[in-house]
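A.B. asks: Here's a sequence, model it:
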Amino acid sequence: MFLLDKRIIILFLSTIIILMGAIYTGELSLSEAQDVISWEDAHRYYGEFKTVEGVVVRSHNSGKAVFLNFHPNWKRYFTAVIFARDFHKFPESPEKHYLNKRVRITGKIKEYQGKPEIILQSPDAIQILYHRPDPGGTVLEGVLVEKVADGDTISIRYRGDQYTVRLIGVDTPETAHPLKPVQYFADEATRFTKTLAEGKVVRLEFDWQRLDKYDRLLAYIYLPDGRMLNAEIIKQGFGFAYVKYHFKHLDLFRQLESEARTGGRGLWDGEGHKELRWLQEQQREPILLTLTSRCTWEISYLKYVRNVPVAEIPISLSDLRLWTNEYAPQDLDLRLKQAGWKIKPGSDGEKISAYEMTNIRWGFVSRFGERVNILQEGIPSFLTETQQQVCRN
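C.D. replies: So this is what the prediction gives:
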């Protein structure tokens, strides 16, 4: 019995030593990773061990180190680094081996010159997830559009291979979001793209990034008559300019969206009020804002509530939009609790309904519908007016 206990103790101590060694080197194996995050979020986790996923879109061998980049702006975004002393451990020419491949990199995220990075000391810390045949080139001619999935996503066939393509720089209302119901004007946007592209032979052009995080090709689609499908969707009011990342036609797409909005085309018809009425007709559950006796606003979402001053309402609504898009119900519950939301019945008092709308807008409606505001940022004036009126007494 004593010998058995001694072996268990030795095994336990050995495990501790191995784990401490991993922490010391700043690297863990992929099997030990707890969370997988996108390279876009790496800057949020300085000092933490994470598994970072993304496509290597740029690589460089300086002789002293190999740099694997996930964005062309390598001075700002996440980078994985292999120093020369460790080159012999990795496949020959790692800058070529990992380029244009989706990988998972595990290690401690450090900050270097204002950007996040992980130092790779072993090939065990980087895993190639998936690499489909790349169609090659910056322009593809003679591409058949086999099917339109929704307003901004299509399936193509090129030289016998099938690919899914996400249109660059345009975002259309969702028809099949895994966590949300169909959005306003989603069916119209899908029909528009089908009419223009399905069954047609088109030309594809790529920008700085060829694949997104779902392994879809990212491209501009040129129709047989020479029009660019991406631009036409925005121009006719069936989608928005997606400006989170830079792309070469960004300024043009912004201008087209502005013109569509000014002209009231497509989903811009009615300046958002048609969408708001549609949401109410669909009986979509709004987020409720209630002015409490302490002159703060209680935000009610599902079974959760949170009290905030009026100035923090936009931040809380923005968080809710982000989390409900990213988290499944059980994970959303955990995230809300971590952020300080409480489970309890909503309070009585003056209520404002906030409806989540497309293009990062919110529709605010007072209790009896006599006051309506549609905003992309900030809060409606009648919230502050209500607070001033009630809290003055």
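A.B. asks: drop to CA atoms for contacts and neighbour counts, all remaining ones
C.D. replies: Will do.
A.B. asks: buried sites along the longest strand that the chain contains?
C.D. replies: Among the segments of the chain that qualify as a strand by DSSP state E, the longest is strand 139-150. Neighbour counts over strand 139-150 (16 or more other Cα atoms under 10 Å) mark 140, 143-150 as buried.
A.B. asks: count of neighbours near residue 258?
C.D. replies: Each residue near residue 258 was counted by other Cα atoms under 10 Å, and the total is 17.
A.B. asks: Quick check: which element contains it?
C.D. replies: helix 250-263 (DSSP states H and E).
A.B. asks: end to end, how far does stretch 189-203 reach?
C.D. replies: Its start and end residues considered, stretch 189-203 measures 21 Å (Cα to Cα, to the nearest Å).
A.B. asks: here's the other one to compare against:
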Amino acid sequence: MGPIVTFNLKRPDGSWFGYREVEKLASLSRIQLRTGCFCNPGACAKYLGLSHSDLLSNIEAGHVCWDDNDIIHGKPTGAVRVSFGYMSTFEDAKKFIDFIVSSFVSVPYQSGQVHLPRSIPYSSEGRERRLSTTAFRLKSITIYPIKSCAGFSVEGWPLSNTGLLHDREWILKSLTGEILTQKKVPEMHLITTFIDLSQGILFVESPRCKRKLRINLKSDSYCGGKEAMDLQAQRYEVQGYHNEVNIWFSNALARPCTLLRCSSSQYYSCLGKRGSVGMCRDVETRLNFVNEAQFLLISEESVSDLNSRLRSNVQKSSTGPQIQLNPLRFRPNLVISGGEPYDEDGWLSLKIGNKCFTSLGGCNRCQMINLDNQAGQVQKSTEPLATLASYRRIKGKILFGILLRYENDNEVGQEADSWLQVGQEVDPNFD
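C.D. replies: Predicted coordinates for the structure are as follows:
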């Protein structure tokens, strides 16, 4: 075995880069690293300077092995490890050093200040005047009933106290308890969904199954009683289905799995500070099986700007196919148009029609947006995440789109007139 280097990186202000950030960016440069505590929590705690109370606090905050909680209370929970072996070359080492320099090393300005490369440019100068005369419109609404499966777009849809009615209300779980997502099971995009509200039925199809599955939205289709389940600092009450439903999904994914539906949820811990970059999940509203918040909003102009950058990168390198991204590649609930790219970054709140929403900040993107699900096949690449990392990265996050919370005055269920409609005006309040 060759030399092994274990390390963490610090920003100029003394805060730590999380090991997940290093690992994510390394993968975009096609560098494979190992991160975490490397199955040695005792040595990990010793060299990271974690006390017994730190370890207990991390566990109480929900930290477990292999999760993404790399910084808790300002301290790293693990480290990065790079290994060199018999087949490693000088070029391998140089590639790694070049990656560290280009992605993390600070560059001094002439004034003596330091600038960390690849951070989001943002200026509020002139925004108030310009945004007050800009017309934003809601261009599309998309619901994803089953987490990580394909969604469907509509002209109008009701709101509920969990967001869009029935959005991410179902989840697929392996027999070992693992939650299935496209990052691990890319074939999930082949499962298409549609909800007919008038019939009260969720329709599900897959090219691997001859029969279209019909799931009654009423509770009489469940099997067994409610059970508790913890996921991403959220405790859910879920209900399962008869074997017939589970067998259908097992055939669709070519692996045993079960379908679960959320009946209620309750937040029980928080890993971040609300209002900061990389904040924790929304703690003030009910959530279905979403990663962070009830809604994800994407701007057509921001996607257009990203597409221009992708085309420019291809022209500079003279290699690789042209990439033209559709906004739905990012699995948004809401797509808007109007204004300039990234106007949404500075919004504090907004109204769509007469419904009010609060912005919870930028959405941290992962490798899932690198999956191209065209023509029934899944192709993996480093784009668009690599390009986003070059200009949309801040404090360990690669941000694109914003997260929203619906400010629903009605505590239970949905209001009779709580519908969003494509074409409605979007009126933002901004930073």
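A.B. asks: what's the TM between chain one and chain two?
C.D. replies: After superposition, the two chains reach a TM-score (TM-score structural alignment, normalised by the length of structure 1) of 0.28; 182 aligned residues with a Cα RMSD of 6.8 Å.
A.B. asks: buried ones in the longest helix seen in structure 1?
C.D. replies: As assigned by DSSP state H, the longest helix anywhere in structure 1 is helix 2-25. For helix 2-25 of structure 1, the neighbour count (16+ other Cα under 10 Å) marks no residue as buried.
A.B. asks: about what we covered before: which strands and helices sit next to the longest strand of structure 1?
C.D. replies: strand 153-158, helix 186-197, strand 201-205 (3 or more Cα pairs under 8 Å, 6 or more residues apart in numbering; DSSP states H and E).
A.B. asks: wait, residue 205 of structure 1 sits on residue 217?
C.D. replies: No. Using Cα atoms under 8 Å, residue 205 of structure 1 is not in contact with residue 217; the gap is 10.3 Å.
A.B. asks: if we can go back for a sec, which is the succeeding secondary structure element to the longest helix of structure 1?
C.D. replies: strand 36-38.
A.B. asks: Quick one: residues in contact with that following strand.
C.D. replies: Defining contact as Cα atoms under 8 Å, 6 or more residues apart in numbering, one finds that strand 36-38 of structure 1 is touched by 50-54.
A.B. asks: Mind telling me the two of those residues farthest from one another?
C.D. replies: 50 and 54 (13.0 Å; Cα to Cα).
A.B. asks: can you tell me which of the contacts of strand 36-38 of structure 1 are in strands?
C.D. replies: Those of the contacts of strand 36-38 of structure 1 mapping onto strands are 50-54, per DSSP E.
A.B. asks: who wins for neighbours among the residues you listed?
C.D. replies: Scoring those on neighbours with other Cα under 10 Å, the highest-scoring entry is residue 51 at 28 neighbours.
A.B. asks: Tell me where the stretch 101-250 of structure 1 has strands.
C.D. replies: 102-108, 110-112, 115-119, 126-130, 139-150, 153-158, 161-167, 170-171, 201-205, 217-222, 240-241 (DSSP state E, counting those that start in this stretch).
A.B. asks: Now those in a markdown table, please, with extra columns for distance to residue 252 of structure 1.
C.D. replies: Below are the strands of the stretch 101-250 of structure 1 laid out as a markdown table (distance: least, Cα to Cα, whole Å):
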| stretch | distance to residue 252 of structure 1 |
| --- | --- |
| strand 102-108 | 30 |
| strand 110-112 | 35 |
| strand 115-119 | 30 |
| strand 126-130 | 34 |
| strand 139-150 | 20 |
| strand 153-158 | 20 |
| strand 161-167 | 15 |
| strand 170-171 | 11 |
| strand 201-205 | 16 |
| strand 217-222 | 13 |
| strand 240-241 | 9 |
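A.B. asks: so which of these comes closest to residue 69 of structure 1?
C.D. replies: strand 115-119 (9.6 Å).
A.B. asks: wait, isn't residue 26 of structure 2 in contact with residue 101?
C.D. replies: No. Residue 26 of structure 2 lies out of contact with residue 101 (Cα under 8 Å); the separation is 11.9 Å.
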